[in-house]
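Asks: mind looking at a prediction? Sequence and model below.
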Amino acid sequence: MKHPFLVFQLCLWGLVGTLNPLLAQVADVGTSLSLQQAQEHALSYNKEIQSARLDVNIAKKKVMETTGIGLPQVNVTGSYQHIFKVPTIEFVPGEKIPIMEANSTSFDFTVSQLIFSGEYIVGLQASKVYKTITEQALRKNEIELLQSVESTYHMALVLDENNKIVSQNLMLSRQTLTEMEAMLAAGMIEDTEVDQLRVNVSALENLANSLAGQQRNVLNLLKYQMGMEMSQPIVLTDSLGGFINDALPDVAGAFNPEQNIDYRMVQNQVEVQRLSLKREKSTFLPTLSAFYQHTEKLNAPLLDMTPKDILGAQVTIPIFGGTQRLMRVKQASLELEKAELTREQTANGLALQYANQQLAYETAYRKYLNQNESAQVSRRIFEKTHLKLKEGVASSLELTQVQSQYLTAISNYYNSVLEMLDARGQLQKLLAQ
């Protein structure tokens, strides 16, 4: 038969393992952090967020790069050539005149300008949409990070409260064991009563040591989320009670899926497909460009027929290129239709998710109320049983069972607290913009 304290220990280990745990206040000195401060620090120093911000900057540079295609293009080209056998022309019999220099150097100055290109216009629009996509991806990462830090911060406070309760019970059990050992020495009780208490104290010590290890691990997790050095001590300043008081189910009003970040990202994918369709259609349009070129030569020959200044324009009109372009247009049109269906499905899915999450929040709150009442009743039973033990009307085995029941109720209570806070966090995540 399993020892009742082992049951509680397994319950608490399960609590730590199934949620993203974190350390609360384990140091007397260190950086003091409220939840808001922890989230702000994470937004500034979390490596994934920093990487997402770099993606936004890269996208901005991509817009500038694409814009530059439509700006005037200026080039200067220099060339040198040596002719081993210079061509000549004979104007007078017996007298040959070279028409080129054996060694010549020339410089060309060229300015070109794209006047109209449908693909360029669509490409410029697409680059701006790409920048918006990276900005939305950054915002989504920020929302998820804020919710993750909040969940971890809550777990830190729960671990701290659990640690306090286990420490209090361990101190009380040691005190009771000392008193019972004195009674055993006086021959007032049997040794089995003392042995039972010794087993209880040992189980509580193991549990306290396990919690200490878990606290070190979750502290490192919080630092990792915030982008802090592992050696930096921190102290959490917000109280668990404050979060519980703020967790009353007060969410009301209609949910607008179009404000959700996931919906807006899907909407951008629709825009991408719409621009893809425009790009394929633009391949049927003509392209117009103009240029100006000026040439200077060193050692120019006497008879130089190359013009110094040239101004020109070029127009390309697609006439017929098989059915490829037409089929690409049809494919792009179908892809746009698919993206619009995905957008509608996302909106419906978000509405359903919100309704389910709101129900889960209200259910978790009612569960919290029940578990809170059970924990209070179990505490009173434990205190009365402990008093009966001192009065000699209860056995140590009975106290052990009642204490195990009390600690299990406490564990269930904090599980319900975390479940309620997590449900609220998930609901707020859906409402985040």
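Replies: Received it, and whenever you're ready, just let me know what you need.

Asks: CA only for contacts and neighbour counts going forward, please
Replies: Fine.

Asks: from K390, how far off is L184?
Replies: 13 Å (Cα to Cα, to the nearest Å).

Asks: doesn't G253 belong to a strand?
Replies: No: under DSSP: H, G, I helix; E, B strand; the rest coil, G253 sits outside any strand and is assigned coil.

Asks: OK, contacts around G78?
Replies: Applying Cα atoms under 8 Å, 6 or more residues apart in numbering to G78 gives the contacts 105-108.

Asks: report the buried members of the residues you listed.
Replies: Burial by neighbour count, judged by 16 or more other Cα atoms under 10 Å, picks out D108 from those.

Asks: W13: which of the contacts of G78 is nearest?
Replies: Within the contacts of G78, distances to W13 taken as Cα to Cα reach their minimum at D108, with 77.7 Å.

Asks: hold the first one in mind and look at this next one:
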Amino acid sequence: MRTKQMSIMKKIFIIILSAISLHASAQVAPADLKEMVQHSFDHYAKVRSMETQQRIAAGQIELSKADRLPTVDGTASYMHVYPVPKIQLPGSDFTFQPVPSENVNAGIEARQLLLDFGKTGSRIHQHEAEAKLLGAQTSEVKEQLAYQVANAYLGIAYLNDNITVQEANIKLLEETEQMVENKLKHGDAIDLDLLNTRVKLESYRNKKVDYVNALRKELATLEYYTGDTLQDSIHASFEWPVAGVVLADEGFLNNSTVKTAIEKENVASMGVEFAKTQYKPSLFLDAGTGYKNGFLPDVNTPKFNYNAGVSLSVPIFHGKKLRTQERMAAQQVEVAKWNTQDVKNNLRKEVIQQQSEVTASKERLLTAEALLQQAQRALQLAQSRYKNGVITYLDLQNAQTSMLEAQLAKIQYQYQLSISSLALLQLNGNEFWR
């Protein structure tokens, strides 16, 4: 009875996790981010290269299918032969010449595959599997590109927020500078207080320059991915993404890396099938027609001729080459399966790490929120008391520093939470750009 209850609870737990995952997957990404991702697909050179390779693979399938169609060739040849055999008949001026010295031949030759016991079919299947692999690899490249764009997008949100905080603190210090100057005029402050304020103010301005420079670099990265001149048109925030729960192997089936690994297994399996068919015979129909000379009794006059027949090619001995190819193909299957297992093991590790990071970032963010509220309240009190001469300039400076650190810490934890959530979406194979 207890086992049955535990089984029911486990099913309910899985349903709840699935609902959470679906809710996260259904979350809508910002419209401007979706647009940038679509532009990157059209612009990024590696994606265009992969799409071209897909077209080449489709052409390879057509070539394989064409092996089942007849081949027809036109032929024409001329050959002068010297010496040629001649027989002088006794008692006569007549000379018998069995072959011409001027040989001419013009005609059409055709060959049709009648039966190859699955060799052509297995080759077609192999090329189809390779085309599917290229499709999976193209999707994987697109997914990686989309998440690179999303990472840059969140990086812009991080830098914009830092710039905003830095500007607010610069304004605050400018007000403090004015306050200290007024106190200095009335003899309630010393030159050192004003000097410290100005040094700190310049430090904040320099830090803002660093953030602005980093923002420009991030925008340049996005322009590289998308081909668009973005300037200051992006208004990103940390409201997106929210990560879902990845459910073991069931969740990994949507992961593009796993899909690619599975397609590699299929290609390797088709390689084994193709290697086995190389032992089988091939039956051909051969035919030809045209005009050529060399027919008795008048060997110099071209005559109409034709031929038709069948030919059978049977592999007998190739120096263990075919057996070696089959063994190597089977080993490729084993390698592909181990690669798939390694990919899944790595994904499990990544999921655990990112879920741990999400949990930790949420806890840090709650603490940062509380600290920020306390820092804001402490700064208000410090400003009021400094004006009234109750505390020293050093106390005011400490309150301002604590305020800045709390603001920056909150932004940092928001950013870390968003990056980890984005990583979980990628591990789950979430195509947010659709």
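Replies: Cool, the structure landed. None of the values given here were measured: they were computed from a predicted structure.

Asks: returning to that earlier point: pick out the most distant pair among the contacts of G78 of the first structure.
Replies: Top of the distance list for those (Cα to Cα): T105 and D108, 10.4 Å.

Asks: need the residue in the first structure that's farthest from the chain's center.
Replies: For the first structure, the residue at maximal distance from the C-alpha centroid (Cα atoms, centre = their mean) is P93, at 87.5 Å.

Asks: over to the alignment partner in the second structure of R380 of the first structure. Which of the three states is it?
Replies: Per TM-score structural alignment, the equivalent position to R380 of the first structure in the second structure is R377. Following three-state DSSP, R377 of the second structure is assigned to helix.

Asks: swap in N75 of the first structure?
Replies: Note that with three-state DSSP, the state of N75 of the first structure is strand.

Asks: quick one: contacts for the counterpart of it in the second structure?
Replies: Using TM-score structural alignment, the partner of N75 of the first structure in the second structure is D73. The contact partners of D73 of the second structure, taken as Cα under 8 Å, 6+ apart, are 108-110.

Asks: whichever strand or helix holds A355 of the first structure: what's the following helix or strand?
Replies: Per DSSP states H and E, A355 of the first structure falls inside helix 324-391. Counting by DSSP H and E, the next helix or strand C-terminal to helix 324-391 of the first structure is helix 396-431.

Asks: how about that following helix, which residues of the second structure does it hit?
Replies: The aligned range for helix 396-431 of the first structure is 393-428, by TM-score structural alignment.

Asks: hmm, back to that, so the residue farthest from the centre of the first structure versus E179 of the first structure, what's the distance?
Replies: Distance, P93 of the first structure to E179 of the first structure, by Cα to Cα: 138 Å.

Asks: same thing with Q81 of the first structure?
Replies: Separation of Q81 of the first structure from E179 of the first structure (Cα to Cα): 109 Å.

Asks: ok, L222 of the first structure next?
Replies: For L222 of the first structure relative to E179 of the first structure (Cα to Cα), the value is 42 Å.

Asks: neighbour count for these two, which is higher?
Replies: L222 (26 against 13; other Cα atoms under 10 Å).

Asks: does that one touch S151 like I think?
Replies: No: assessed by Cα atoms under 8 Å, L222 of the first structure is found out of contact with S151, at 10.2 Å.

Asks: and the residue most central in space within the first structure, what does it touch?
Replies: Among the residues of the first structure, the one closest to the centroid is N141, at 2.9 Å (Cα atoms, centre = their mean). N141 of the first structure makes contacts with 48-49, 52, as judged by Cα under 8 Å, 6+ apart.

Asks: Throw those into a markdown table and include secondary structure, thanks.
Replies: Below are the contacts of N141 of the first structure laid out as a markdown table (three-state DSSP):
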| residue | secondary structure |
| --- | --- |
| E48 | helix |
| I49 | helix |
| A52 | helix |
